[in-house]
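[1] mind looking at a prediction? Sequence and model below.
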Amino acid sequence: MRDNIYLQLIAVFAPLSLLSIGGGQSVIADINQQTVAIHGWLTQREFVDLFAISRAAPGPGSLLATLIGWKEAGWAGAIVASLALFLPSSVLAFAVTLVWHRHERHPWHQRAQTGLAPVATGLILASSLTVLRAASSTWSIWVLALAALAVFMSKSRINPLLVLFAAGMLNVLLGTVN
């Protein structure tokens, strides 16, 4: 099974790269499924911990792939997983951008743009629910998540780290930390 971890990392992250409509957050649920349930590279708790680190670190939130690659195969694994997640979608985005701008005035252009918005939203929602479900089953975590959502809906320019810090402090005060 672990014959070539680098090929396994590519086989997991390259297809997800091409499915990441809406950004890296849209494939978190699939990364969870692949790394925890299918390959067994991580426990659910390790996944949540690496997810939290990837969100708090500067840079793209999909640094989760880098952390998973690093955990499985050291620095080389981190590089392979990162390239597998970022390179295919970057090449595709570049090619699509060339075509997209060439056809801006066509009627299908606006319809395609409008149709992709709910797809991206659904993928991001599925990822959010996967992480929330994996993090804890206590009611207070769900309440904090809904409160954070309300803050982001009303104050879209607020720094997410402030909301994360406040939710963490409330979680500690409520005594629900595992």
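    Alright, I've got the coordinates.

[2] okay, CA-based contacts and neighbour counts for the rest of this
    Will do.

[3] next, the buried residues of the helix or strand encompassing A73.
    Following DSSP states H and E, the helix or strand that holds A73 is helix 64-102. Within helix 64-102, the residues that qualify as buried are 64-70, 72-73, 77-86, 88-89, counting by 16 or more other Cα atoms under 10 Å.

[4] quick check: A65 touching A81?
    Yes - using Cα atoms under 8 Å, A65 is in contact with A81, at 5.7 Å.

[5] need the residues touching each of these two.
    Common neighbours of A65 and A81, using Cα atoms under 8 Å, 6 or more residues apart in numbering, are F13.

[6] quick check, central residue of this protein?
    Geometric centre of the chain, nearest residue: Q25, 2.9 Å, by Cα atoms, centre = their mean.

[7] off-centre distance for stretch 50-68?
    In terms of Cα atoms, centre = their mean, to the nearest Å, the centre of stretch 50-68 is set 8 Å apart from its chain centre.

[8] next, the buried residues of that stretch.
    50-52, 54-55, 61-68.

[9] now do stretch 31-41
    31-32, 34-36, 41.

[10] tell me how far it lies from the chain's centre.
    That offset, for stretch 31-41, works out to 14 Å (Cα atoms, centre = their mean).

[11] below is an additional structure, to be compared with the one above:
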Amino acid sequence: MHVLLDLFFTFAYLALISVGSASAVIPEMERQVVIVHGWMSHQAFVEAYALGLLVPGPNMLHVVLIGNHVAGLPGAVASGLGMIGPTSCILASVAWLIKQPKPPAWIKQLHAALSPVTIGFLLATVWNLGKDTVFLKDIFSTAICFLALLLSVRGLLNTGWIVVLALLAGAIKGFFFN
């Protein structure tokens, strides 16, 4: 029971400090899961995150995978509820405020102020996950990452196809150059 409460409150804390999405707090999530609680290794965390992104659905499915790894189905439920529960309550309150005839001005100001914070969190996520796996290891993998980023940001190709093409490029590189 203690581990379920730890999972719930850890992910509730992460949800409350996240700005934009669950991906914005990946560095802190990894610190909590790997270093503070010791629930899994860095590699297992990266694999759970990658698998969570590949599965159709919300971008926080890795949270459920982490909870499942720690405590099975009850852990998956506890971590999932921790990640969506508190923020859902806050979002419902803000939605109620916005529907008022004259919503408070601070809502627009908060939104404008948090946009750069979201970008910073996402860049920290890319660096934290990529530093041990791709970046600084070889120029080919780094170039594939930046090409995938460019295709994704420009909307030139569906994200699923970008993942498939990156996978093929990595397989070809591994087959011919390793």
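    Structure's in. What do you need? Note that this is a predicted model, so its numbers are computed, not measured.

[12] closest to V99 of the first structure among the buried residues of stretch 31-41 of the first structure?
    I31 (29.4 Å; Cα to Cα).

[13] what does that closest one correspond to in the second structure?
    Alignment note (TM-score structural alignment): I31 of the first structure maps to M29 of the second structure.

[14] go on, V80 of the first structure?
    Aligned partner of V80 of the first structure by TM-score structural alignment: A78.

[15] for the nearest residue to that match once chain neighbours are set aside, helix, strand, or coil?
    The shortest distance from A78 of the second structure to any non-neighbouring residue, by Cα to Cα, 6 or more residues apart in numbering, is to F8 (4.9 Å). Under DSSP: H, G, I helix; E, B strand; the rest coil, the three-state class of F8 of the second structure is helix.

[16] what is the neighbour count of the aligned partner of F8 of the second structure in the first structure?
    By TM-score structural alignment, F8 of the second structure lines up with I10 in the first structure. Number of residues near I10 of the first structure (other Cα atoms under 10 Å) recorded here: 19.

[17] quick one, what contacts I10 of the first structure?
    Contacts of I10 of the first structure by Cα under 8 Å, 6+ apart are 80-81, 84-85.

[18] one more time with 10 Å
    Going by Cα atoms under 10 Å, 6 or more residues apart in numbering, I10 of the first structure touches 16, 69, 77, 80-85.

[19] and what of L61 of the second structure?
    By Cα under 10 Å, 6+ apart, the contact list for L61 of the second structure reads 22, 48-55, 76, 80, 83.

[20] among these, name the ones in helices.
    Counted as lying in helices by DSSP state H, out of the contacts of L61 of the second structure, are 48-54, 76, 80, 83.

[21] pick the one among the residues you listed closest to T133 of the second structure.
    Closest to T133 of the second structure, out of all of those and judged by Cα to Cα, is A50, at 12.2 Å.

[22] got the contact list for the counterpart of the closest one in the first structure?
    Counting by TM-score structural alignment, A50 of the second structure lines up with A52 in the first structure. Applying Cα under 10 Å, 6+ apart, we find A52 of the first structure in contact with 46, 61, 64, 131, 135, 164.

[23] select from those every entry located in helices.
    Short answer: the contacts of A52 of the first structure in helices (DSSP H) are 46, 64, 131, 135, 164.

[24] buried only: go through those for me.
    So, by 16+ other Cα under 10 Å, the buried ones in those are 64, 131, 135, 164.
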